[in-house]
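**Student:** Next one to model:
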Amino acid sequence: MSHTRGVALIAIARGLPPATRIGIDIEHSDRGVGADRLAAKFLTSRERATIEPLDAAARRHRFLHHWTCKEAMSKATGDGLAAPFGRLDIDIDGGPRLVAGPPPYDPPAWTLHAVETPEGYLATLAIWNGETGLRTDATSESV
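**Tutor:** Coordinates of the predicted model:
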């Protein structure tokens, strides 16, 4: 479950293998965050390189997109804010995907989906296939 500014998302999994866990996160795209300061702490050097040339509003938006991916993953594992955010490398171009991360954040075990939201919001659904390592595809109806 995730909520912000009067919008809530709840993710429910049906028919998935027992080791599969899910997490979801939503943020308002104009949330006042210190994107540069937070990027230094929570993004990988590759991720930071993709946002540094952008203007302030675009940096904040891109940071929040990375953040929803990482936060959704941390909810799936149960790590919460103790997750190794700065070591989770997310590629958000062409659809979010985990590029690299320490166990249990092994890329083959993860599927990330950008969730359709009301205008002005960003959200990500993370599906962790735990022990199985299988890929799971979500449809637009299930996301």
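
**Student:** For the rest of this, base every contact and every neighbour count on C-alpha atoms.
**Tutor:** OK.

**Student:** how distant is the lengthiest helix in the chain from the center of its chain?
**Tutor:** When the chain is parsed with DSSP state H, its longest helix is helix 56-77. In terms of C-alpha atoms, centre = their mean, to the nearest Å, the centre of helix 56-77 is set 5 Å apart from its chain centre.

**Student:** any chance you could map the strands in this protein?
**Tutor:** When assigned using DSSP state E, the strands of the chain occupy the ranges 2-4, 7-9, 21-28, 89-91, 97-100, 110-114, 121-128.

**Student:** Which elements pack onto the fourth one?
**Tutor:** In this case it means strand 89-91. Using 3 or more C-alpha pairs under 8 Å, 6 or more residues apart in numbering; DSSP states H and E as the contact test, the elements touching strand 89-91 are helix 45-51, helix 56-77, strand 97-100.

**Student:** To compare with the earlier structure, here is another sequence to fold:
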Amino acid sequence: MIRAAFVDVWIGSLALDRPALAGCYGMLSAEERAKAESFKLNRVRDRYAASRFYLRQTLADYLGCSAHGLRFTLGPYGKPSLACGSLFFNISHTGEMLSIAVTDVSEVGIDIEAVKPRANLTCLAQRCFSPAEYAHWQALPAAEHSASFYRLWTKKEAYVKAIGRGIGFGLENCEFDPAEHGQITALPPGCGDRDAWRIVELDVGVDHYAALAVANADFKLSIKSLPAPDGGLTA
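**Tutor:** Prediction:
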């Protein structure tokens, strides 16, 4: 019997008080601390430190090891992974909201976006959607443009992050059914079978959209809340 894969999605806030942030900085590697210090804005620096803390602590609790001792490697296009290869993950944040996907599937991507007014929404859609996606989007009532844009955008981001390519791959190169819960309809040559992917729209609260891309049609999905920095993981 083939065992179904698991995918856990952890959601939490990066808005931490100073004592908690001090603990986050103490968990970072020398390289991570240097990167944190490279950010000019305090809030950006603190959010980076908190996100790395949460990632380390979350993965360490699965593996039963030291969070500080975890080592990461980068793929050919910069996608991070655990050096030990025991688990796979992807991370995304928007403002103060963080999402971490943890799985035993080797290809996973997650994206979370806060809905905000964009004067250039039409230009973004035209540049990042395929011709068919853009035509469908343009035909929608104006009141539906924002929701439809973010639903499709997060799916595309989740997929290109899963394959380790990021936005540089070209979001317009992967095409989706633009309807709610729509799946991949076309991929460029060399990207494999579109039916090998499952795309999940995640409910992450008001004014946010999120999506998960997993290269496995059979997995158990759980949504969990990240604890305070001084606590253990909770389901």
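
**Student:** before we move on, the earlier item: could I get the helices and strands packed on strand 89-91 of structure 1 in CSV, plus columns for distance to V115 of structure 1?
**Tutor:** Compiled in CSV, these are given as follows (distance: least, C-alpha to C-alpha, whole Å):
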stretch, distance to V115 of structure 1
helix 45-51, 21
helix 56-77, 10
strand 97-100, 13
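
**Student:** Mean neighbour count, these: which tops it?
**Tutor:** The densest packing among these, expressed as mean neighbour count by mean count of other C-alpha atoms under 10 Å, is seen in helix 56-77 with a mean of 22.

**Student:** For that helix, give me every contacting residue.
**Tutor:** 21-27, 29-30, 33-36, 39, 43, 51-52, 80-81, 83, 85, 88, 90, 92, 96, 104, 112, 122-128 (C-alpha atoms under 8 Å, 6 or more residues apart in numbering).

**Student:** repeat that with 6 Å
**Tutor:** In this structure, residues lying in contact with helix 56-77 of structure 1 by C-alpha atoms under 6 Å, 6 or more residues apart in numbering are 21-25, 29, 35, 51, 80, 83, 123-124, 126.

**Student:** And those, which two are furthest apart?
**Tutor:** The two members of these with the most space between them (C-alpha to C-alpha) are R21 and I51, at 29.8 Å.

**Student:** just to revisit the earlier point, what angle separates the longest helix of structure 1 from strand 121-128?
**Tutor:** 30 degrees (axes from the mean of the first three to the mean of the last three C-alpha atoms, to 10 degrees).

**Student:** how close does helix 56-77 of structure 1 sit to structure 2?
**Tutor:** Taken against structure 2, helix 56-77 of structure 1 registers an average deviation of 1.4 Å after superposition, with mean C-alpha distance after the TM-score superposition for structure 1.

**Student:** and the angle for that helix with strand 110-114?
**Tutor:** 140 degrees.

**Student:** returning to what we had before: quick one: the strands of structure 1 as a markdown table, columns for distance to W67 of structure 1 too.
**Tutor:** Formatted as a markdown table, the strands of structure 1 follow (distance: least, C-alpha to C-alpha, whole Å):
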| stretch | distance to W67 of structure 1 |
| --- | --- |
| strand 2-4 | 13 |
| strand 7-9 | 16 |
| strand 21-28 | 9 |
| strand 89-91 | 9 |
| strand 97-100 | 12 |
| strand 110-114 | 12 |
| strand 121-128 | 9 |
